[in-house]
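only geometry, no sequence info:
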C-alpha cells in the first residue's frame, strides 16, 4: 500500500465534450434570437393607429396595416424542427440546432424588416399629426404632407436586406453575443427560395 496520494486523472477534452459545449452555445443563441423575435412581434402588435374613415387609405396607415398582417402571418408559420431526434448523438443534435437556428434567424430577420417599415410609418403618422394639429387636411397642408410622404417612401426603400443584416449584426456585436454560426442573409435567402 502506497502512502503517496494519487491525484485523480483529468480526462483530456474530447471531440464529444467540445461538440456538447458548442451545442450549448447554439441552444443559447437560438434562445437569444427567439427572444429578439418575440420582442419585435410584441412591439408591432402594440402599434395603435385609429384613422378616420377618410384617412383609412392614406399611405402610412396602409403600410401599418400591411406590417401588422405580415407580422401575424410570420407568427402563424410553423417552426422548422424537421429531422431525426438526436437521441444523445452530438452530431445529430448539432444538425438539428443549426436547422432551428436558421429558421429562428429567418424569422428574426423578417420581423426586423417589418419593424423598420412600421417605424417609418409611425414617424409619418407622428409628423402628420403634428402638421394637422387635430384638424382636417387643408390645401395649405399639402406641401408638408407631401414632404412627409416622400420621406416615408425613402425610408421604406432603404429597408434593404443588407441594412437589416447590418442592424442585427451590429446590435448583436455590441451586446457581445456569440455570432460564429449565425447565418448570413444569402444563406437565409437561399433557404427561403428552396422553401425551407
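Perfect, I can see it now. From a predicted model like this one, the values you see are computed outputs, not experimental measurements.

all contacts plus neighbour counts: C-alpha atoms, from now on.
Fine.

the protein: strands as residue ranges?
Applying DSSP state E to the chain gives no strands.

neighbours of residue 23, how many?
20 (other Cα atoms under 10 Å).

ok, it - contacts?
90, 93, 94, 97 (Cα atoms under 8 Å, 6 or more residues apart in numbering).

could you rerun that using 7 Å?
Residue 23 is in contact with residue 94, counting by Cα atoms under 7 Å, 6 or more residues apart in numbering.

here's the one I want to compare it with:
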C-alpha cells in the first residue's frame, strides 16, 4: 500500500538539487588567486582555494546508484525507497555546499579586510599586528562553521519557506554520507 507521498518526495529532491546547483554556481564564481602574488599563501587565499577544491569534489562525487530494497511490494514502494536514497544524497550535497559557501564568505571578508589594511597601512609593525589579528579572526570564523549550525540554519530556512521537511535526513545521516564520500 502506497503512502501517497512520492510527489512530495520528488518535489523535495528537486528543491534540494536546485539549492545545490545555485550554491555550486556561487562557489565556482569566487576567485582563488590574488592579484598580488605575495598574497598567494596567506590564510584567506589558501582557504578560498581549499573551498574551490571542496566544491569541485562534492560536485564530482558519484551518487549512490545501488538499488535500495523497498519495505513493501509494488512499484510505488520501490519508488519511495529510491526517492529516500536520492533525498539523502541531495540533502547532504546541499549541506556540504552551504558549508563551503559560508567558509568562502568568511575568507572573502578576510580578503577585503586585508586589502583595506594594506592599502591604508604602510606596512609598519601595527599593520603586522592587525593582519595577525585578522588571521585569528578568520580562523575563529571558520571554526564556527559547524555541521550542527549549518543543519539548523538550513532546516529553519526550509520551514520558513514552507517546504516539506517531514522525511529530511538527520544530521547524523548527513555526516555519515559526507564521510562516505570523503575518499571518492
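Received, thanks. These figures come from a predicted structure and were not determined experimentally.

what TM-score do we get after superposing?
For this chain pair, the superposition-based TM-score is 0.88 by TM-score structural alignment, normalised by the length of structure 2; 178 aligned residues with a Cα RMSD of 2.3 Å.

the longest helix belonging to structure 1 vs structure 2, average distance?
Determined from DSSP state H, the single longest helix within structure 1 is helix 90-132. Helix 90-132 of structure 1 differs from its equivalent in structure 2 by a mean of 0.7 Å after superposition (mean Cα distance after the TM-score superposition for structure 1).

which bit of structure 2 covers that helix?
Aligned by TM-score structural alignment, helix 90-132 of structure 1 falls on residues 76-118 of structure 2.

run the chain-centre distance for that stretch.
Put simply, stretch 76-118 of structure 2 sits 1 Å off its chain's centre (Cα atoms, centre = their mean, to the nearest Å).

and the helices in structure 2?
Remark: helices assigned in structure 2 by DSSP H are 6-28, 43-60, 75-120, 125-143, 147-160, 171-181.

list the contacts of the aligned partner of residue 65 of structure 1 in structure 2.
Aligned by TM-score structural alignment, residue 65 of structure 1 pairs with residue 49 of structure 2. Counting by Cα under 7 Å, 6+ apart, residue 49 of structure 2 makes contact with residue 32.

could you check how far the residue most central in space within structure 1 is from residue 175 of structure 1?
Geometric centre of structure 1, nearest residue: residue 108, 2.1 Å, by Cα atoms, centre = their mean. Counting by Cα to Cα, to the nearest Å, the gap from residue 108 of structure 1 to residue 175 of structure 1 is 16 Å.

same deal with residue 126 of structure 1?
30 Å.

hmm, back to that, residues near the nearest residue to the residue nearest to the centre of structure 1 once chain neighbours are set aside, how many?
Of all residues not flanking residue 108 of structure 1 in the chain, residue 37 sits nearest, at 4.9 Å (Cα to Cα, 6 or more residues apart in numbering). The tally of other residues near residue 37 of structure 1 (other Cα under 10 Å) stands at 22.

next one: the one 10 residues further on
Using other Cα under 10 Å, residue 47 of structure 1 has 14 neighbouring residues.

hang on, the earlier thing: from memory the residue nearest to the centre of structure 1 sits against residue 39, does it?
No. Checked against Cα atoms under 7 Å, the pair residue 108 of structure 1 and residue 39 is beyond contact range at 9.9 Å.

circling back to that earlier point, now render the helices of structure 2 as CSV, adding distance to residue 37 of structure 2.
Below are the helices of structure 2 laid out as CSV (distance: least, Cα to Cα, whole Å):
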stretch, distance to residue 37 of structure 2
helix 6-28, 21
helix 43-60, 11
helix 75-120, 13
helix 125-143, 17
helix 147-160, 33
helix 171-181, 33
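
with that, I have no additional questions.
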